[in-house]
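J.: Got a predicted structure here, sequence first:
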Amino acid sequence: MLRRVCAALILSLPLLSACEGGGREIDTEIRTINYECADGTRLQVKYGKPESGPSMAMLTFDNKLVPMHQEPAASGVLFVADKGHPNYRWHTKGHSGMLSLRANGEREFEVVLRDCESVQHGSTGESRS
């Protein structure tokens, strides 16, 4: 539960204190990237990279705020939803991304948003870890 609360806060505040206990402050770079997908859907994703730990992403889809953490990927960057929304995956490569969703009880993920291109090409959600 603490991880979910910290993930939500870390992506909404540039400086967060108390998540690691002891009142320490954690510097976090936060970038907001707007995407336009093939079907015309617009998606905003906030990316955060704390001093230590994996990169995080926060997106809103289908009226749900979905906190995500970075997982290893064969190519590009893969973000997997945290507890509470375990069936979402956001995969970026370069300036594009796709959102996949797995129906409850299903094994396979279905792409629900594809060919999502970043509107501002000055920065991406990719991190070097």
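T.: Structure's in. What do you need?

J.: use CA for all of it now, contacts and neighbours both
T.: Fine.

J.: Skipping its backbone neighbours, what lies nearest Leu78 in space?
T.: What sits nearest to Leu78 in space, not counting adjacent residues and going by C-alpha to C-alpha, 6 or more residues apart in numbering, is His91, at 4.5 Å.

J.: tell me the contacts of the most centrally placed residue in the chain?
T.: Central residue of the chain (C-alpha atoms, centre = their mean): Ala57, 2.1 Å from the mean position. Applying C-alpha atoms under 8 Å, 6 or more residues apart in numbering to Ala57 gives the contacts 11, 45-48, 67-70, 79.

J.: Next one for the comparison:
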Amino acid sequence: MRLISLLALLAAPAPALADDVIPALTATYVCAGGAVLRVAYLNPSPDDSLAVVDYGGRLIPMRAGPTGSGVRYVAFDPVPGFVWHGKGPDGTLFTDGENGQRAILEDCHQVGS
């Protein structure tokens, strides 16, 4: 429910003259096995990109980090170290721990517009 509140806030129309509105969008992904993942993307500046992932009843704030292709978002909280790697309309959710990355939601494909 917390993500629904966040998504409603992000989807609300911005005031016509507001210069401080953060460009944002939301996306829903269907992953292997039918799991649904919701992500809110926030771009407060040209140099900063954030995402909030709704997974397992938790909202996980993330910051864009370096990657070879696509966009790799890394959780602010290093434990358990969630990573959302998106490329175009596709993505994978990982945990990144002592034993390396482990995919927890694979073959995620964005649905809708």
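T.: Great, that's in hand. All values derive from a computational prediction rather than experimental measurement.

J.: After superposition, what's the TM-score here?
T.: Aligned and superposed, the two chains score 0.77 in TM-score terms (TM-score structural alignment, normalised by the length of the second structure); 102 aligned residues with a C-alpha RMSD of 2.5 Å.

J.: any chance of the contacts of Ala57 of the first structure in TSV, plus distance to Arg102 of the first structure and secondary structure?
T.: Shown next, in TSV, are those (distance: C-alpha to C-alpha, whole Å; DSSP: H, G, I helix; E, B strand; the rest coil):
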residue	distance to Arg102 of the first structure	secondary structure
Leu11	24	coil
Val45	20	strand
Lys46	22	strand
Tyr47	22	strand
Gly48	25	strand
Pro67	16	strand
Met68	15	strand
His69	17	strand
Gln70	18	strand
Phe79	14	strand
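
J.: Okay, strands next: where are they in the second structure?
T.: 24-30, 36-45, 48-55, 58-65, 71-75, 82-87, 90-97, 100-111 (DSSP state E).

J.: so how far does the second one sit from its counterpart in the first structure?
T.: Yep, that's strand 36-45 of the second structure we're talking about. Superposed on the first structure, strand 36-45 of the second structure shows a mean distance of 0.7 Å to its aligned residues (mean C-alpha distance after the TM-score superposition for the first structure).

J.: Read off where that strand ends up in the first structure.
T.: Matched against the first structure by TM-score structural alignment, strand 36-45 of the second structure falls on residues 42-51.

J.: ok, now the last one?
T.: On the basis of TM-score structural alignment, strand 100-111 of the second structure is assigned to residues 108-119 in the first structure.

J.: next one: the shortest one
T.: Counterpart in the first structure of strand 71-75 of the second structure, with TM-score structural alignment as the criterion, is residues 77-81.

J.: in the superposed pair, what's the mean gap between that stretch and the second structure?
T.: So stretch 77-81 of the first structure averages 0.4 Å relative to the second structure (mean C-alpha distance after the TM-score superposition for the first structure).

J.: Go ahead and measure how far that stretch is from the middle of the chain.
T.: 6 Å (C-alpha atoms, centre = their mean, to the nearest Å).

J.: what do you get for stretch 98-113 of the second structure?
T.: Stretch 98-113 of the second structure sits 11 Å away from the centroid of its parent chain (C-alpha atoms, centre = their mean).
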